[in-house]
Every structure is written in C-alpha cells, then in structure tokens.
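Participant: here's my sequence, what's the structure:
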Amino acid sequence: MARNPRCSPAKFLANFPSLFRIFLLSLLCLLACPVSGHDYADALRKSILFFEGQRSGELPPDQRVRWRRDSALHDGAAAGVDLTGGYYDAGDNIKFGFPMAFTTTLLSWSIIDFGRTMGAERPNAVKAVRWATDYLLKATALPGVVFVQVGDPFSDHNCWERPEDMDTLRTVYKIDGRHPGSDVAGETAAALAAASIVFRSRDPSYSRLLLDRAVKVFEFADRHRGAYSNSIRRGVCPFYCDVNGYQDELLWGAAWLHKASRRRAYREYIIRNEVVLRAGDTINEFGWDNKHAGINVLISKEVLMGRSPDLKSFQNNADAFICSILPGISHPQVQYSPGGLIFKAGGSNMQHVTSLSFLLLAYSNYLSHANHAVPCGDISASPALLKQLAKRQVDYILGDNPMRMSYMVGYGARYPQRIHHRASSLPSVAAHPAHIGCKAGSRYFLSPNPNPNLLVGAVVGGPNSTDAFPDSRPFFQESEPTTYINAPLVGLLAYFSAHP
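Facilitator: So this is what the prediction gives:
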C-alpha cells in the first residue's frame, strides 16, 4: 500500500502511554495516509457473480458463469425427496446446510442494510438469496425434519472431480425430534426470516412463505434442543462440527424472527433467554458456528433507536465487541498481521475478516443514526472510525497489502491463480467433454499451472499471520474460497461503492 512519507507522527505520540500510542499510530495512518483507489462497484459485481459459480442443480438460462454445467440432479433421491439446488459451500462438492444457511442470512442482511447502494447489482444479489432459499424451503418441507446436508464428505474429499462428473456418495443427512440440531435449524430459521424481509415488497407471497417456514423451523429448533454434530457426527465432523454450541443460534433465530415479524413473543424470548443462552459469551466471534457478535449488533439497533431500552445489555456487549477489535488494544482472540489484516487462529481467516468488518460497518451506521460513539477506556470510537477500520480490511483484500495482490479472483492486476476449487481447477465440460474420474483429477490438483476456469469474485482464505500467501491448491486454508467469506463482503462493497 502506498504510504505518505510525511505520515510519521512518532514525536507527537511520544508522551502518550504505549498502548494508547499504538492505537493512535494505527488510527492516524488509517485516516491520514492515502491508499490506492479501488473500483468497489466492479468488486461488488464480481463478489455476487461468484455465487453463480457455486450453484448446484439445474442451472437457469440466465446463468452467467458459462463454464459451469448442471450437477447433482438427483440429490435427495436416496431419501425420497427433492434436494436439488443450493450451493456448494467451498471448493468441494458437498452441500453443507449450516454454512449455507449462514451465507443466506448474511447475504440477506447485506441487502437489508446496504441494498440501496447496490445499484444495478441488487437484482443479482436478490437472485443469489433466492437460489439458497428455494433450496432451504425444500430442506424444511417435511414437518419436524430438516435435511441438513447432501453428500458424504469423506467420499467427496477422497476425489478431485468436477461437480458435473460427480460419482461420489450423495448421502442425505437430516435432523428430527430424536436427532436434534438446534444450531443448524436455528440458523436456517434465521436465514428464512432474514430473506423474508428481502422479498417483502418484491414478492409478498414468497416472503410470507419464507416467514411462515422460519416460524415452524424455529419452533422445532427450540423444542428439540441439541447440537447437530452430536446427532450426525461422522457426516459433519471435522468439517462443520458445532464447536461453539447451539445456544447462540436460538437467540440469533429469535432475533431475526423478531425483526421480520415484529411479534412481541420473540422479543420476550430474547429477554427471557439472554442469560440461559449466553448472549454475552465470546463477544468478538462471528461466523457460521458462532453468532454472538452478530446477535449483539443486530439487537443493538433496536436499543440505539430508542425502542427497546430493556435490551441495553446487548448494546453493552456490542460496544465491548468494538473495543475488543480496535487496533492497538491487545486482545488474545483478535490480532492484526504486520500488514494490518484482522487475524484469528484457525483456517480460512478471510471469513473472520469479512464478517467482523461487516459488523463494524453495520454498527457504525446504527451509531450514526443515534449520534452515539463507543467508549473504550480513554478512547472514543466514533462511527467514522469504525467505517475506516472496515474499509481498511476491504482495501487489504482488494490489493493494499504487503503481497500487492488482490485476494479476489479476477479483480485487479494480480490475484490467486491456483485456488483450491475442483470446478475451477479442472477443465470445463466444454473444453473436456469426457468424464474425469475420481483419481484422474489428481494431476490437475497437483499441477503448478493456473486454474483453467476463472471463478470470478471468489475470495480465498487469505494470507497467514505474517501476510504471506502461497497461491497453491494443497494449501487449502489459504487458497480455498467459501460462500460465507463472500456473503458479508457483498454488503461492505455495496456501501463503499457509494461512499468511497
């Protein structure tokens, strides 16, 4: 990133305490030092286009990612149901319901909060939501049952083949009254409820269908409590095993149902269960397995608007979340790389970067409307600061980083070429019509050549804690894209395309 040589405030900061000095240095460089400009509208278009490359099922006539073809057309047949459609979550060919539902919730939230700045891309974003919700409606069509996954992950991960050639086991996994899964069911209820808001004025009958189903799925999740990975362990562990517990998804589902329906019962549920379901736990975590920071930010909007003073504890938690991720304030769970990227332990770090940055931006808007700032000890975190912090993360993704590369495929002059993604790395059906078997694809996986198919808009797991990036398929934690990396990024790019 191009830095201004005059950005040297060290003498001015010398008399401040060290911790505050580190924070101010970060702040001054964020606000005063110019960075390269980005075409956020182009990045927005590409971030939404990525979802078309992840589609499963029969592709529509307006499919824009033309190197993809129909796939998994018999999903659900083994259980006597139609489970075609939906999204592959990442670079494999499994449809994992937990991350798919979270992706749907965040895509919907992106449209709800930032759709007005999406311009011509808003219809494409809405289509991306509907591709997911059409599938989630199929997965929840039977009362008391939620189909939560299609595909055996061990069989799939033993192969490297195109989704169009898929001949691995398409095992169907479900939860029911005897095999609960409040986590995935709660997230599915949240997704359906959030999407009902997206379609409220666009397609009222579809919106009502989504909300009615969300109510039923949430009732099921709450009545039959338990973690889905305890019910179908081999199917989801260690891939999307519930480590955090199911309690947060119940609060998360109730929060979205309250937002979508305005029914007092959900507000009372939140108040009654705030302590029992541990709303104040791990306040700086937000992702497919942990909703705590998202719950607190979402509910805080009600408090900041002056509508729900009895939910003040959620705003307190949201404020604590903000303080815990400010640069220069040491926190064991949130660190920054030397280049300024949010970094949390574990794989696919960009999922944390985009989801936490989304919350920074959403909360900054809520704070702005309430003329409020976040007190963090001697520091007052203004809405403008939170926007700058979020923008810094987006700019890092788009190329303002030590590697001088964009981590979004197809954006900028330099971006990852060898992403860990089966369909992208294997020849397309158009280029190679013959079937490519399970092990025959291994030579493409191990090849040093760039992927033949450009998965435009895909954001990969990203660099390690030292800002290094290998650009190699076997390094899946760094080189694999996921839908839940892109979903919150859609909202961020929509905002910055209108407020650069």
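Participant: could you use CA atoms for every contact and neighbour count after this?
Facilitator: Fine.
Participant: from what I can see Leu59 touches Asp70, true?
Facilitator: Yes: in this structure, Leu59 is within contact of Asp70 by Cα atoms under 8 Å, at 5.6 Å.
Participant: how about Phe12, what does it touch?
Facilitator: The contact partners of Phe12, taken as Cα atoms under 8 Å, 6 or more residues apart in numbering, number zero.
Participant: okay, and it sits in which element?
Facilitator: Take DSSP states H and E as the rule and Phe12 turns out to sit in helix 10-13.
Participant: next up, for comparison:
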Amino acid sequence: MTKLMMDSATTFSLKPLFLFFLIYCSLFNQLSFAFTSEEYNEALEKSILFFEGQRSGKLPSDQRQTWRGDSALSDGSSYHVDLVGGYYDAGDNVKFGLPMAFTTTLLAWSVIEFGSSMQNQIENARAAIRWSTDYLLKAATTTPDTLYVQVGDPNLDHKCWERPEDMDTPRSVYKVSAKNPGSDVAAETAAALAASSIVFRDSDPSYSSKLLEAAINVFNFADRYRGSYSDSLNSVVCPFYCSYSGYHDELLWGASWIYKASGINSYLQFIHSNGHTLGADDDVYSFSWDDKRAGTKILLSKEFLEKNSEEFELYKAHADNYICSLMPGIPGYQAQYTPGGLLYKGSESNLQYVTTTAFLLLTYANYLNSNGGTPVSCGTSRVTEQNLISLAKTQVDYILGNNPRKMSYMVDFGENYPKHVHHRGSSLPSKHTQPQHISCNDGFQYLSSGSANPNTLVGAIVGGPDSHDSFSDDRNNYQQSEPATYINAPFVGAVAFFAGKSYV
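Facilitator: Predicted coordinates:
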C-alpha cells in the first residue's frame, strides 16, 4: 500500500508554501470526498470509451457509443486515396492530423507506462490506438514523400452545426510534401506510429513492425524536407491547430520515440547531434499538441536514470527544472493554480494542460521509483516521487469532482457533470431517433437550445473551469464546454495509475 503522507526528511526539505499547498489540498480532499480504486477504474473505462464517440468511418459491430453512426465513408475518394477512419478532434467534424497524431502518441505512452494497471481495459485502450494508427498508416504510406494531414475544410465546417453522419460540407484533403513541407505534423505522426509499435510489439508483432517501418519513413521525410505545416497550409490549419512552437520540438520528439521503439543507433546520434538546436536547451513549462519539449525531456530522462549516461544528463536536468516549475513555493516555481488547486495555463481548454501535466508527473514518479527513488533537487529543496504523485492526484481528483463546485468535468462520471457539451453529434438527435437529414443551418437550433444534449458523450473531458474555478455549462462557451481527444489521451494513463494503486 502506497502512502501519500510525506516522511519527515521530505517535510523539512520543502518550502513552507509548498507544504501549505499540499496540506490545503489534503484537507480539501478530506472535507469533500476521496475516490476508491473502483471509481478510478470507472473513470478509466469511460475515458477510453470517449474515443468511440469521436470515431470517423465505418463503425464496428462492437461500437458502444451506439448513438453514433457511420460517417465520412468516402473521405479521400475524390483525390483517389483512402482516408476513411481516424478521429474527429473535438466537437467538430474535421480530421486534423497534428492533434490526432499527438492524441495517438499519448494514448500509446499511457499504455506503455501504465498498461499493467489497466486490467480489463487494456484491449479497449489498444483498440482506441489502433483506430487511429490504421488511419495514420494510410495517410503516411499511400504516396511517397507525401503525408495526408487533414480531411475537411475547417472554415466551412465551422459555419455548420450538423451530425457527422449528415455532413455535406466539402471533405477537402490536405497534404504536406517535399514542395510544401510539414516537419511538425510529419514528425508527430512518426512519434505516434513508433510509440504505438511498442504497444503492439507482443500482441501483434507484424502490425508493430509495419508501424515502426512507417514511422521511420515518415520521420526521414520530416527531416529531409524541413518546414512548418502552418507555412505550407496557412488558413487551413491556422488558427485551429497552427504550429506556434515550430517544428524543431517535433523532430526531437519523433526521433526519441523511434529510438525508444527501435534502438537504432542512428536515431541516438540524431538526438545527440541535433538536440541543442531542436529545443533540448530550452526550459518550457507546458506540454501540449503544439509543444513537445517538456514531454521529450521526461521521456529521455529515463535513459539517464537507467544508464547514467552523460549523453542524457541534459534531459534529466531539464526534466527536473520542469518538475520544479510545478511545485508551489520552491525555487524554480512557475505554475499558477486556481483557488481550488487546479493547474491553470490558459482560458481555452485549460484541462488539456492539466491532463498532460498529471501524466508527466506520474511518469516521472515511476522513473524515479524504478531507479532508486532519488529526489529531484530544486535549489535547496528536495521533491520526492510521492510529492509528484500527490500533486498529480489533486489534479486528477479535481477533474473527477473533488473541487469547489463538486462537479465532475468528465461526462457521465458522478451525478453532477456537464450536460450542454459543445459537440455536434452529442447535441443533435441521433440518426436512430431522427433519421431524416438535418442540414447545415438547421442544426444551429440545437446549438442554441437550453436543453441538455440528447446523446451522452460518455467519458468526454471538457475544457474546464476558469482561473477562479467557475464553469459555465453552456454549449456556446466552447472554451469551457468542448471536449477534445488530446484532453482525454493523457488522462487515460493518469487515471490508470490510480486505478492500479491503493491509498490511505
């Protein structure tokens, strides 16, 4: 049984403000409620189930979000390619390649780190990954030196409010190529395929090999023809998923995952030769679909912890800086928290940063635990793996309902959760209840309706509350009420960690 209580040595090494923060969160938990392993298991199951509500293409016979139907069955056909499948990223009906690939990488990383705690959900997790990798394989291998990165015109799609089953907006196809490069989206796709190859290595070796081969090819394409897909595709991807951080972070991230999946020495050499120019020297304090630097530092720190290799010492040092940035009241502290204890990064879909941060905290805690449990040094303070777990737990529990509003930000978890989710398919009557076509403009009456969504998007984590812990359950407030695949993906790993543990 793991205890969240800190030992006396740890207590005296931490600054008073951090102690106050942890004590406050602990008291808040006790005064409200604590989650059981069964409840964490329920959250795990639902966090994976959410992805079935985001599926595009021909749905399988075992589809559990049964209000959904087949959609976008001719994607790519007018361009003579098969791009059926994959995921809609959020509440719209566009298939954006960059967030889809990041979602896949984080789902795969969740299974790699915490799959042993997923128990009867491990097959559902693999199915969620495979739904995406099947699509990414087609996008990456159909045409040489080409990666198909998007289906659907977002500017026209966002002028409609209609079910994916009814889409009549153009299913335009967009790609990056040697002449119009997109190293960011290509290298992230390589990371997704490589990480997923690890997931399927034992259960489906031939599929795993296919994924790794495609990862290597698409990474080499990303590296050979360098450039940002935002520059190549402009208003098609901006401002929706503009690559604000550039493509350097994805190149280092992609190479790191291929090295982890393959052990091929040339990728190790790439990391060492290019790391300083691709972001290894940067201290950044968030991890998202756009910026992979913090995640790369955590991932590569394992190499130093396991092998004590000086070549990876830089990544361990910057991983420590990232951890220090999250800990209130100690040297290097950068993060902001709401009065209720939630990490706060931005007003739009803030929970995407919370779930990625919780995942990295728990992953790093695991790495420390597996290598002697040496604390992180933050100036004169020491931060142990248990401190990381404690902070991650406050974030996970806040999302599940342990917050000032006593509201779960996961749909269908607990009794009080968002009912007016900014999501087209969930907010419109399903084809089962209203089979007739609902046109582009006719759907807006459902967007504006005060009624709860007729279809429950089970497991969806919405954008979340503001900096004062306030939340408006309003379908028009997409900043707070829209779910996204990349919010859920890291949460799968984080909640799996707690589902597999017992706490007192």
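Participant: one step back: next structured bit after the helix holding Phe12 of the first structure?
Facilitator: Trace forward from helix 10-13 of the first structure with DSSP H and E and the next one is helix 18-32.
Participant: which parts of that next one are buried?
Facilitator: For helix 18-32 of the first structure, burial by neighbour count (16 or more other Cα atoms under 10 Å) applies to 20-27, 29-30.
Participant: just to revisit the earlier point, now do the shared contacts for Leu59 and Asp70 of the first structure.
Facilitator: By Cα under 8 Å, 6+ apart, no residue touches both Leu59 of the first structure and Asp70.
Participant: helices of the stretch 1-150 of the first structure, residue ranges please.
Facilitator: Here the stretch 1-150 of the first structure has its helices, by DSSP state H, counting those that start in this stretch, at 10-13, 18-32, 40-53, 97-114, 122-139.
Participant: for Ser364 of the first structure, find the nearest of those.
Facilitator: Ser364 of the first structure lies closest, by Cα to Cα, to one member of those: helix 97-114, at 11.7 Å.
Participant: what stretch of the second structure does the closest one fall on?
Facilitator: Counting by TM-score structural alignment, helix 97-114 of the first structure falls onto residues 97-114 of the second structure.
Participant: how much does that stretch stray from the first structure?
Facilitator: Aligned to the first structure and superposed, stretch 97-114 of the second structure gives a mean residue distance of 0.3 Å (mean Cα distance after the TM-score superposition for the first structure).
Participant: what residues does that stretch touch?
Facilitator: 86-87, 89, 122, 125-126, 128-129, 132-133, 136, 148-150, 184-185, 188-189, 191-193, 195-196, 198-199, 241, 289, 363, 485-486, 489-490, 492-494, 496-497.
Participant: at 7 Å what do you get?
Facilitator: 87, 89, 129, 132, 149-150, 185, 188-189, 191-192, 195-196, 199, 289, 363, 485-486, 489-490, 492-493, 496-497 (Cα atoms under 7 Å, 6 or more residues apart in numbering).
Participant: give me the subset of those that lies in helices.
Facilitator: Secondary structure from DSSP state H places 129, 132, 185, 188-189, 191-192, 195-196, 199, 363, 485-486, 489-490, 492-493, 496-497 of those in helices.
Participant: mind listing what's buried in stretch 392-412 of the second structure?
Facilitator: For stretch 392-412 of the second structure, by 16+ other Cα under 10 Å, it's 392-403, 406-412.
Participant: list the helices and strands the strand or helix carrying Ala390 of the first structure packs on?
Facilitator: When elements are assigned from DSSP H and E, Ala390 of the first structure belongs to helix 383-398. Using 3 or more Cα pairs under 7 Å, 6 or more residues apart in numbering; DSSP states H and E as the contact definition, the elements that helix 383-398 of the first structure packs against are helix 350-370.
Participant: report the angle between the axes of the helix it packs on and helix 97-114?
Facilitator: 30 degrees (axes from the mean of the first three to the mean of the last three Cα atoms, to 10 degrees).
Participant: could you point out which element follows helix 350-370 of the first structure?
Facilitator: strand 374-376.
Participant: for that next one, packing partners?
Facilitator: Using 3+ Cα pairs under 7 Å, 6+ apart, strand 374-376 of the first structure sits against strand 379-381.
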